[in-house]
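Asks: compute the structure for the input listed below.
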Amino acid sequence: MDLFIDHDPAGRPLADRMRPRTLDEYIGQEHLVGPGKPLRRAIEADNLHSMVLWGPPGTGKTTLARLVAGYCGAQFLQISAVLGGVKEIREAVAKAKSARGSGQRTVLFVDEVHRFNKAQQDAFLPYVEDGTVIFIGATTENPSFELNNALLSRARTYVLKGLGIEAVRRIVDAALADGERGLGGRPLEIAEPLRDLIAAAADGDGRRALNLLEIAADLAEPEGGREVVSEAIVREVVAGGVRRFDKGGEAFYDQISALHKSVRGSNPDAALYWFTRMIDGGVDPLYVARRVVRMASEDIGNADPRALTLALNAWDVQARLGSPEGELAVAQAVAYLAVAPKSNAVYTAYKAALQDARENGSLEVPIHLRNAPTRLMKELGYGHDYRYAHDEPEAYAAGETYFPEELGERVYYRPVPRGMEIKIAERLAYLAELDRKARGRGD
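Replies: Prediction:
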């Protein structure tokens, strides 16, 4: 069953020409659309519902949205959150109302929906609620952080995964075999290991794999009536000789890992190299800025609290000014974090405290730490015997306890002997000595 008829495939990119027309042609995401899976059953049963498709670039979000509309006989309208706004939403809604009048449903597909602000998301929410449109949003960002709760509550979120090498290889092979939409009509010759190399270089992105394949095919050398794609050609294409595709680019996650580890390893030169590699590859600088804030907390922490402030300021500059001024501010933060004293003491303490919180259940707050805003609470002893630290010598209630009784005393935070944490450690040691004396365990 062909749901989409391509009347004029010439001149369109290979990745667009090879867009799957049926669920059987759709490669990957078997956890969602494999035989018997809930989403596939819903599609085949004509059970349309609003949804958010969350996953990396090139994993089939747009294609899946088109398939949903095609299987259900719905009008498919697509707008981009990058280029569109409230005006485009209104135009789409008008078309949907017209189609509804003639008994046809409408799928409104919003690509990169995370780029819509709250007002723009609110603009089409009423039409999702009253059934004028079936909303399908595609996003590479966590929808919990980027989409309104009101919109999320009315749409089911499906998580698409990066394609495995085997799945990408199947996409490559399908394009080489298809004589109607793909490259099967050409006498191309590309060895099996070179197909594997393209699949691996795509890093889970089916569209990127087809783009790389198309470039390699265009560079094929004539040889005895054949068009031969040599190893040299493939290696040149996948090595970055061609502008990278999509937000991730080549080895995106490896590069962000290299940046983080270079900062942690106190190498500003390597950190700046990986940062500029990612910027040159087309990464969203705001993504890097967010990761730099994470580095400041995870790897510098209280050894130099200024690192977090500088990272946040760089993120703010990037958001306010954009390129290229923003990237310079982020570069400044990257260099500063790399040379700052390192400590993961807070990060380690946080994980240890979180583990205790998860493993020990809902332990009662000690009664002396409870708030007592009412007379009944005071009669029950809430806040009784609480020692107000500011009324104590040195503003410290020596010997006071703050953990649940069942848990006992815990030590999560252990400052390292670097940067400002040297002073913090000295202060904590002094306070611990006051506690020991107050509890009768000191000299």
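
Asks: only C-alpha atoms from now on, for both contacts and neighbour counts.
Replies: OK.

Asks: who's in contact with the residue most central in space within the chain?
Replies: The chain has Glu141 as the residue nearest its centroid, 4.3 Å off, counting by CA atoms, centre = their mean. By CA atoms under 8 Å, 6 or more residues apart in numbering, the contact set of Glu141 is 54-55, 114.

Asks: which of these are buried, as a PyMOL select command?
Replies: Applying 16 or more other CA atoms under 10 Å to the contacts of Glu141, the buried members can be selected in PyMOL as follows:
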select buried, resi 54+55+114
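
Asks: this one as well, want them side by side:
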Amino acid sequence: MRPLELDDMVGQRRLLAEGSALRRAIESGHVHSMILWGPPGCGKTTLALLLARYSDAEFRAISAVLSGLPEVRKVLAEAEHRFAEGRRTVLFVDEVHRFNKVQQDAFLPHIERGTILFVGATTENPSFELNSALLSRCRVHVLEAVSPEDIEHALRLALADSTRGLGDRDVRASDACLSQIARAADGDVRRALTLLEIAAELAAGEGGEITEATLLQVLADRTRRFDKGGEQFYDQISALHKSVRSSNPDAALYWLARMLDGGCDPIYLARRLTRMAVEDIGLADPRALQMATDAWDAYDRLGSPEGELALAQLTLYLASTAKSNAAYTAYKMAQRDVAEHGTQDVPLHLRNAPTRLMKSLGYGKDYQYDHDAEDGVALGQTGFPDAMGEREYYQPVPRGLEIKLKEKLDRLRSARARAQGRGDS
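Replies: A predicted model of the protein is given here:
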């Protein structure tokens, strides 16, 4: 059922719209080397085949998973020979991001000379996975996951086509069943056609009718798209973190469920949720950190699936409670000062003096013991190196427990500034 004409392509309406730059280039036969970036089953291989057909070029395909440098060199040598005879080659490299730098560099001179029309397919972000030298010689086209409506259209074509599809098998399916398959395919046309074919084989013994009972068998173990090490992984953990930060417990719970459904390691999620407790909730609600470590411990004890409920409960709490990044921001400011000011001496009054020599050198001299001071705070002494002076990193926000912390710190800082002759802070 692979399309033989541009008009037969399912999905990619934006990229291949009438009058679009890529469509005009393909139809005129003047195509360029390119990277096709998109999820599985969205039409990358099909588009490469159409490029070769419209350009009247030889189509050669290699897989970065299965091919090494010797095979790459062999294919490139064949393309050189073909080019010398006046015929071009569309070289399609599937999973191009799996090639290392040396392997990717092997294509560069051939792309520059025009020996090949290079078409690399990748499911990963080219900015991170491909060499800048290869990217600079190719145009990146982004393909999107195919919509359920477009996948339904492809399924109907497959049922009707008696030459390349299932038209000669007298297979029937209701719109509701086709819609179910299309949704289960999760944007992957190839997967949808595979599911349809399995359903058709099962339906052969049931009069050719694909029913809900048939689909119950076919779709029982379907999974959603999720790449544990790829961009989808980082996009989804980003969505989870930002939903917690935005105090949207429903969205946060959805992304947690998506990642668990996709096979993400629950311990990784426990670690990231703990990070959220200290970065985004902080001292606005110190209970969040305790709850995070408790949920982590609960998962360790219970395992899956029972322990996942502890992570869900934690996610809901983190997203619902008061937020503050004041501690996170204060720590970053302190780190910058450490880097900027280098190794500063500890003020003498703060140094420990366990020996007579140290005392004679002034260690601990003029130190004011806070418990003996009024209100338990010795305001007249600094806690910073002499060359730096006082600093104020921590700025509590007017939310949660930090409301009280802010009130107290504002009073102390003002009193400390007056006592040290720095005026009102």
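
Asks: still on that earlier bit, tell me the one of the contacts of Glu141 of structure 1 nearest Ala201 of structure 1?
Replies: Proximity of the contacts of Glu141 of structure 1 to Ala201 of structure 1 (CA to CA) peaks at Gly55, which lies at 18.4 Å.

Asks: with adjacent residues omitted, what lies nearest to that closest one?
Replies: Distances taken as CA to CA, 6 or more residues apart in numbering place Leu160 nearest to Gly55 of structure 1, at 4.6 Å, with adjacent residues excluded.

Asks: mind checking how far that neighbour is from Gly28 of structure 1?
Replies: Remark: distance between Leu160 of structure 1 and Gly28 of structure 1 (CA to CA, to the nearest Å) = 9 Å.

Asks: find the residues that touch each one of these two.
Replies: Counting by CA under 8 Å, 6+ apart, the residues touching both Leu160 of structure 1 and Gly28 are Thr59.

Asks: in structure 1, point out the residues matching stretch 124-142 of structure 2.
Replies: Across structure 1, the stretch matching stretch 124-142 of structure 2 (TM-score structural alignment) is residues 141-159.

Asks: so what corresponds to Asp178 of structure 1 in structure 2?
Replies: By TM-score structural alignment, Asp178 of structure 1 lines up with Asp161.

Asks: how about the contacts made by the closest residue to its match other than its chain neighbours?
Replies: Computed as CA to CA, 6+ apart, the closest residue to Asp161 of structure 2 that is not its neighbour in sequence is Gly167, at 4.7 Å. Contacts for Gly167 of structure 2 (CA under 8 Å, 6+ apart) come out as 158-161.

Asks: so which of these sit within helices?
Replies: 158-160 (DSSP state H).

Asks: ranking these by neighbours, who comes first?
Replies: Leu159 (22 neighbours; other CA atoms under 10 Å).

Asks: quick one on the thing from earlier: name the SS class of the residue nearest to the centre of structure 1, please.
Replies: Glu141 of structure 1 falls in the coil class when you classify it by DSSP: H, G, I helix; E, B strand; the rest coil.

Asks: sorry, back to before: okay but the residue nearest to Gly55 of structure 1 is in contact with Thr59, surely?
Replies: Yes - Leu160 of structure 1 lies in contact with Thr59 (CA atoms under 8 Å); the separation is 6.7 Å.

Asks: now the helices for the stretch 101-250 of structure 2?
Replies: 101-105, 108-113, 126-129, 132-136, 148-160, 175-184, 189-203, 212-218, 231-245, 249-261 (DSSP state H, counting those that start in this stretch).

Asks: which of the ones you listed sits closest to Ala79 of structure 2?
Replies: Using CA to CA, the nearest of the helices of the stretch 101-250 of structure 2 to Ala79 of structure 2 is helix 108-113, at 8.9 Å.

Asks: the closest one aligns to what range in structure 1?
Replies: Helix 108-113 of structure 2 maps onto residues 125-130 of structure 1, going by TM-score structural alignment.

Asks: between the helices of the stretch 101-250 of structure 2, which one is closest to Met333 of structure 2.
Replies: helix 231-245 (21.0 Å).

Asks: list the buried ones in that closest one?
Replies: Across helix 231-245 of structure 2, burial judged by 16+ other CA under 10 Å covers 232-233, 236-237, 239-245.
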